[in-house]
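K.L.:
My questions concern the predicted model and sequence given below.
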Amino acid sequence: MPNNEVDPTARVDYPARVSALATSSQDGPPPDAILISAASNIRYLSGFTGSNALLLVTRGGATLFTDPRYAIQAAQECPFPARIEKGPLIQAVSRALKTSKLRRLAFERNRMGFDAWETLKRAVPPSCNLLPVNSAVERLRMRKSPQEVEWIRESVETNSRALRRAMKRFRAGMRESELAAEIDYQSRRAGAEMPAFETIVAAGPRSALPHARPTHAKIETKAMLLIDMGAFQNGYASDMTRTMFVGKAPKRFKTMYRAVLEAQLAAIDTVRPGVSAAKVDLAARAVLESSGFGDAFVHSTGHGLGLEIHEPPRIGKKEKTVVEAGFVITIEPGVYFEDYGGIRIEDTVVVTDTGCEILTPTSKELVEL
């Protein structure tokens, strides 16, 4: 099978994932059931990819609630029983709960809206306690299986291939939005399902905006060009940033670029099982501070990714999470100056038993366009 046609349902043991969640310890004894409302968590636990669903997980398995638009899809994707409902799903779940003997029902406090919570609260029997849990599924998702790592690798390689093809069509004077559209087009052609986020193309002083949106401004010569892009493939995200210079790079740009690259490499060198996420962040921050750019580094060093572009853990100054083999994270230090521009270099890496592997194949050598 070609690399861009990996079966996204291959070798996924959804009942094992559901069992791991049902028996996991939150802030006390495991609940009798947990109601999953986040689409990414429902996909992780059941394989269902529809846009409207709830998943009720118990120690005996799971039940999917969705609407008639997804009846065929649910039967194809989800190994658990599906209830096809025509009205609001939270009300359907509530009706099912009224006859249950649940004593402890957990729900995703960081994912459920207030209206849905109120409906649920009114529906549960008086003997049932509602337990808010935070990131219960996300904690399981942090450690990727070998198959998940391979899907992310596919996405990363597609992302890099798209940048390489798009830059062959680059010319000075292109608009930021034009280059962003070319990147998205090449990404789709290379096998991506969709961008993982709105592609960032920012030139000149606008590159000092870490989350700049492409505009109709022209990419002129004698300016830096920052591109931050990602793709979803097989449902899994990739993320990469490269900063180039249009024309011959001046000394100031080269100095900044060298400092950011050294910071990124220092952080990558720190990644290994047993190290805290904060220590990885500190490794990058220490290099930039020693280079005189500490105050220009205004965000965290990275984040986890997988079924979502931003997942735990956050690679930041106060993040206590200990890195484990199987984590997939980004390493992306950057420095930004309002009247000049910004430089960020980002790779996706997977934590191994002894360190980490850089999945991103795109070169980090300074590029002059």
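P.N.:
It's in.

K.L.:
okay, CA-based contacts and neighbour counts for the rest of this
P.N.:
Noted.

K.L.:
Pretty sure Asn41 is one of the things Glu138 touches, is it not?
P.N.:
Yes. Glu138 sits in contact with Asn41 when judged by C-alpha atoms under 8 Å, with a separation of 7.4 Å.

K.L.:
of these two, who's got more company?
P.N.:
The residue with more neighbours, out of Glu138 and Asn41 and counting by other C-alpha atoms under 10 Å, is Asn41; that gives 23 against 15.

K.L.:
so when I look at the more buried one, I'm seeing a strand, right?
P.N.:
No. The assignment for Asn41 is helix, going by DSSP: H, G, I helix; E, B strand; the rest coil, so no strand is present there.

K.L.:
quick one: the helices in the stretch 101-250 of the chain?
P.N.:
Ranges of helices in the stretch 101-250 of the chain, per DSSP state H, counting those that start in this stretch, are 114-123, 136-141, 146-168, 176-190.

K.L.:
Find the helix or strand that Ala278 is a member of.
P.N.:
Taking DSSP states H and E as the criterion, the element that holds Ala278 is helix 277-290.

K.L.:
Tell me how many other residues crowd the residue nearest to Gln147 when sequence neighbours are not counted.
P.N.:
The shortest distance from Gln147 to any residue that is not its chain neighbour, by C-alpha to C-alpha, 6 or more residues apart in numbering, is 7.4 Å, and that residue is Arg11. Burial of Arg11 is recorded as 9 neighbouring residues (other C-alpha under 10 Å).

K.L.:
right, and Arg11 touches Glu148 too?
P.N.:
No. With contacts defined as C-alpha under 8 Å, Arg11 does not count as touching Glu148, sitting 9.8 Å away.

K.L.:
Spatially central residue in the chain, please.
P.N.:
Closest residue to the average C-alpha location of the chain: Ile309 at 1.9 Å, with C-alpha atoms, centre = their mean.

K.L.:
Skipping adjacent residues, who's closest to it in space?
P.N.:
Using C-alpha to C-alpha, 6+ apart, the nearest residue to Ile309 is Ala237, at 5.6 Å.

K.L.:
one more structure, for comparison:
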Amino acid sequence: MPAAVFPQSEYETRVERTKAKLRERDLDAIVLSDPANMNYIAGYDGWSFYVHQAVVVTRDHPEPVWVGRDMDKNGARATTWLSEPNMRAYSDDHVHSPYDLHPMDFLADVLGDLEVADGRIAVEMDAAYFTAKSYTRLGSKLPDAELVDADLLVNWIRVRKSDREIEYMREAAKISESAMLAGLDAIEPGVPEYEVAAEIYDRLIRGTDEYGGDYPAIVPLMPSGDHTGTPHLTWSDREFAEGDPVLIELSGCRHRYHSPLARTAFVGDAPDAVERTAEIVVEGIDAALDAVEPGVTCERVEKAWRETIAQYGVEKEDRIGYSMGLGYPPDWGEHTASIRPGDETVLEEGMTFHMIPGLWEDEFGVELSETFAVTSTGAETLAEFPRRLFSA
């Protein structure tokens, strides 16, 4: 199954790049608990991140080692490129255990088998699924080890995408286009918000005529009416009414790769203030995309946006984009480079970003976004969807 997603040689290249980083930082091993990093290195893909799991990479062991729940081992067999000895499963009595057992106890034994129990081991301290108890328990079981923060080691390796990764993101963009069109078409007075969400989800999963979609790392975000100044709300039983602004942010997903897309609609005729704000956002996005090319910094791209909107007396303090691609709930972002003042990350060919420079006022918000890849000649926007305010 993983060979259908990426050839084994691509996974092996990722592992070698990770091992090189371990040597640079004088680390003996890294324990990956971020599901996206586990997938990136080993190919593992399952909804099992609600229990503790990991992929371990050491400087000397030839393959990564998957560590997870016994009932998920068949999932590792189905989705990873790893050989059988490198899939290690703990028994179910480690899950919510009444016997003072914990998956980190088992992981500690695996690290001992890999001869790194007394080494410098990086753990993903800020990953969503690596808990405080995991850290303290693993440390207690490895008294001779030095546990250090992995500091987004693999996340930064993921920043530059291969051609196949970007192709999956292009496919995700086609799904995003279809889902956005379905959502916009479904909005009209008297229709409950959840009905629009249902239409969006239908397209996200059905995908295109050529391929299906996967569940996205973030659910469709759909604040409307008075709530469009708050970008991260979802949907409710509320019915759309004449005069409502509506924000839709969503993403298609293909082999866990995303291509987010956001647009704003207005139920009925939009007031001049909303129309004008949308025009400013579009002009700013155009300027920022035009600034993208290899060798330019993230902050320089943001500056093009900021200088454009400043002509109209508008300021925005938040970042306007971030590196993203492969992801699991709760996020499709990579937590690395951001398009913001002060971020001196230099753009390279193969990087991918979600640019989402919304303007949120007290009474309404306008949100448009594009996912783009950095190419040798500039920015390639992955979706082909009109960049404007929509009327419902």
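P.N.:
Sure thing, it's come through. Keep in mind the model is a prediction, meaning the values are calculated, not measured.

K.L.:
TM-score of the superposition?
P.N.:
For this chain pair, the superposition-based TM-score is 0.90 by TM-score structural alignment, normalised by the length of structure 1; 359 aligned residues with a C-alpha RMSD of 2.1 Å.

K.L.:
quick one: contacts for Ala259 of structure 1?
P.N.:
Ala259 of structure 1 is in contact with Val287, Leu288, Ser291, counting by C-alpha atoms under 8 Å, 6 or more residues apart in numbering.

K.L.:
So which of those wins on neighbours?
P.N.:
When neighbours are taken as other C-alpha under 10 Å, the top entry among these is Leu288 (25 neighbours).

K.L.:
Can you find the partner of that one in structure 2?
P.N.:
Matched to structure 2 by TM-score structural alignment, Leu288 of structure 1 sits across from Ile309.

K.L.:
With respect to Cys356 of structure 1, which of the helices of the stretch 101-250 of structure 1 lies nearest?
P.N.:
helix 146-168 (12.3 Å; C-alpha to C-alpha).

K.L.:
same for that closest one, what does it pack against?
P.N.:
When contacts are defined as 3 or more C-alpha pairs under 8 Å, 6 or more residues apart in numbering; DSSP states H and E, helix 146-168 of structure 1 packs onto helix 176-190, strand 231-233, strand 236-237.

K.L.:
mean deviation of the helix holding Ala278 of structure 1 from structure 2?
P.N.:
Taken against structure 2, helix 277-290 of structure 1 registers an average deviation of 1.6 Å after superposition, with mean C-alpha distance after the TM-score superposition for structure 1.

K.L.:
In structure 2, point out the residues matching whatever helix or strand comes next after that helix.
P.N.:
Next in sequence after helix 277-290 of structure 1, counting helices and strands by DSSP H and E, comes strand 302-304. Under TM-score structural alignment, the alignment places strand 302-304 of structure 1 onto residues 321-323 of structure 2.

K.L.:
what about the matching stretch, how far off from structure 1?
P.N.:
With mean C-alpha distance after the TM-score superposition for structure 1, stretch 321-323 of structure 2 averages 1.2 Å from its match.

K.L.:
residues in contact with that stretch?
P.N.:
Residues outside stretch 321-323 of structure 2 that contact it (C-alpha under 8 Å, 6+ apart) are 159, 333-340, 351-357.

K.L.:
likewise stretch 168-178 of structure 1?
P.N.:
When contacts are defined by C-alpha under 8 Å, 6+ apart, stretch 168-178 of structure 1 is touched by residues 179, 201-203, 214-221, 246.

K.L.:
likewise stretch 223-242 of structure 2?
P.N.:
For stretch 223-242 of structure 2, using C-alpha under 8 Å, 6+ apart, the contacting residues are 187-194, 197, 219-222, 243-248, 267-268, 360-366.

K.L.:
Can you give me the end-to-end span of it?
P.N.:
Across stretch 223-242 of structure 2, the terminal residues are separated by 15 Å (C-alpha to C-alpha, to the nearest Å).

K.L.:
Read off where it ends up in structure 1.
P.N.:
Under TM-score structural alignment, the alignment places stretch 223-242 of structure 2 onto residues 202-221 of structure 1.

K.L.:
can you pull the buried residues of the matching stretch?
P.N.:
Residues of stretch 202-221 of structure 1 classed as buried by neighbour count (16 or more other C-alpha atoms under 10 Å): 202-210, 212-215, 218-221.

K.L.:
And stretch 64-77 of structure 1, by the same measure?
P.N.:
Leu64, Phe65, Thr66, Asp67, Tyr70, Ala71, Ala74.

K.L.:
Distance to Arg164 of structure 1 for those - can I get that in JSON lines?
P.N.:
What follows is these, written out as JSON lines (distance: C-alpha to C-alpha, whole Å):
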{"residue": "Leu64", "distance to Arg164 of structure 1": "41"}
{"residue": "Phe65", "distance to Arg164 of structure 1": "43"}
{"residue": "Thr66", "distance to Arg164 of structure 1": "41"}
{"residue": "Asp67", "distance to Arg164 of structure 1": "42"}
{"residue": "Tyr70", "distance to Arg164 of structure 1": "38"}
{"residue": "Ala71", "distance to Arg164 of structure 1": "41"}
{"residue": "Ala74", "distance to Arg164 of structure 1": "38"}
